[in-house]
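Colleague: Would you be able to build a 3D model of this:
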Amino acid sequence: MGRKAWLFADTKKGATSSAIVYSIVETAKANNLNVYKYLTHIFSKMPGMDFKNNPSLLEDLLPWSAKLP
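Modeller: Alright, predicted model coming up:
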């Protein structure tokens, strides 16, 4: 994604969502992760996790976590 991608957000909510995804991708890159493998990992783990009752579970999925495979 490049800077021109921001020109095509139709709504403020869409632009915010794009910025969140871009931030996750860039943070994964900054932590020397394979972005595709990282996203595949977190998207496969997140649906089965109870973040509402145990928000600390999210820490294991952050790009700088030592618990990532």
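
Colleague: alpha carbons only for contacts and neighbour counts from here, please
Modeller: OK.

Colleague: Report the separation between the spatially most central residue of the chain and residue 66.
Modeller: Here the mean C-alpha position of the chain is nearest to the C-alpha of residue 24 (Cα atoms, centre = their mean), at a distance of 3.7 Å. Distance of residue 24 to residue 66, given as Cα to Cα, to the nearest Å: 17 Å.

Colleague: Second input sequence below; structure requested for side-by-side comparison:
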Amino acid sequence: MSTKNPVAQAMNYFLRRADTFTRFLTEGRICLTNNAAERALRGIALGRKAWLFAGSDRGGERAAAMYSLIVSARMNDVDPQAWLADVLARINDIPNPRLHELLPWHWKARHHDHNTIAA
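Modeller: From the prediction side, this is the model:
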């Protein structure tokens, strides 16, 4: 088979990256598909025409950052509205080295502990 044959090119591509394509076999946290990521982006794709004109590049960058935060919260089973409200209320009082505590997965653990103690 010629090296220019599309099948040979695809096989060579796979063979050069075999460890990447088979990593899911040894690492159970890796999903076989990107369906979860596509579902998370579905709302953004559906609204693309409405958001085409964000006002400016900076506005588009801010919108992208907000979508990233909201999707991160959802992927960690955190209510984005409650999380953002709490983070915005507390962010000025937290020193830079502790900002990681406001990330959705840390926030969820902290609020779960507080709710368990209160119950």
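
Colleague: What TM-score do the two superposed chains give?
Modeller: Overlay of the two chains. TM-score (TM-score structural alignment, normalised by the length of the first structure): 0.79; 64 aligned residues with a Cα RMSD of 1.5 Å.

Colleague: Spit out the contact partners of the residue nearest to the centre of the first structure.
Modeller: If you count contacts by Cα atoms under 8 Å, 6 or more residues apart in numbering, residue 24 of the first structure has none.

Colleague: which element is the aligned residue in the second structure for it on?
Modeller: The equivalent of residue 24 of the first structure in the second structure is residue 69 (alignment by TM-score structural alignment). Here residue 69 of the second structure sits within helix 57-75, counting by DSSP states H and E.

Colleague: What's the average distance for the helix or strand just after that helix when superposed on the first structure?
Modeller: Moving toward the C-terminus from helix 57-75 of the second structure, the next helix or strand (DSSP H and E) is helix 80-90. Once superposed with the first structure, the aligned residues differ from helix 80-90 of the second structure by a mean of 0.8 Å; criterion: mean Cα distance after the TM-score superposition for the first structure.

Colleague: Which stretch of the first structure lines up against helix 80-90 of the second structure?
Modeller: Going by TM-score structural alignment, helix 80-90 of the second structure sits over residues 35-45 in the first structure.

Colleague: Name the residues of the matching stretch that are buried.
Modeller: Using 16 or more other Cα atoms under 10 Å as the test for burial, stretch 35-45 of the first structure gives 35, 38-39, 42.

Colleague: just how off-centre is it within its chain?
Modeller: 9 Å (Cα atoms, centre = their mean, to the nearest Å).

Colleague: Over to stretch 76-87 of the second structure?
Modeller: For stretch 76-87 of the second structure, the distance to the chain centre is 14 Å (Cα atoms, centre = their mean).
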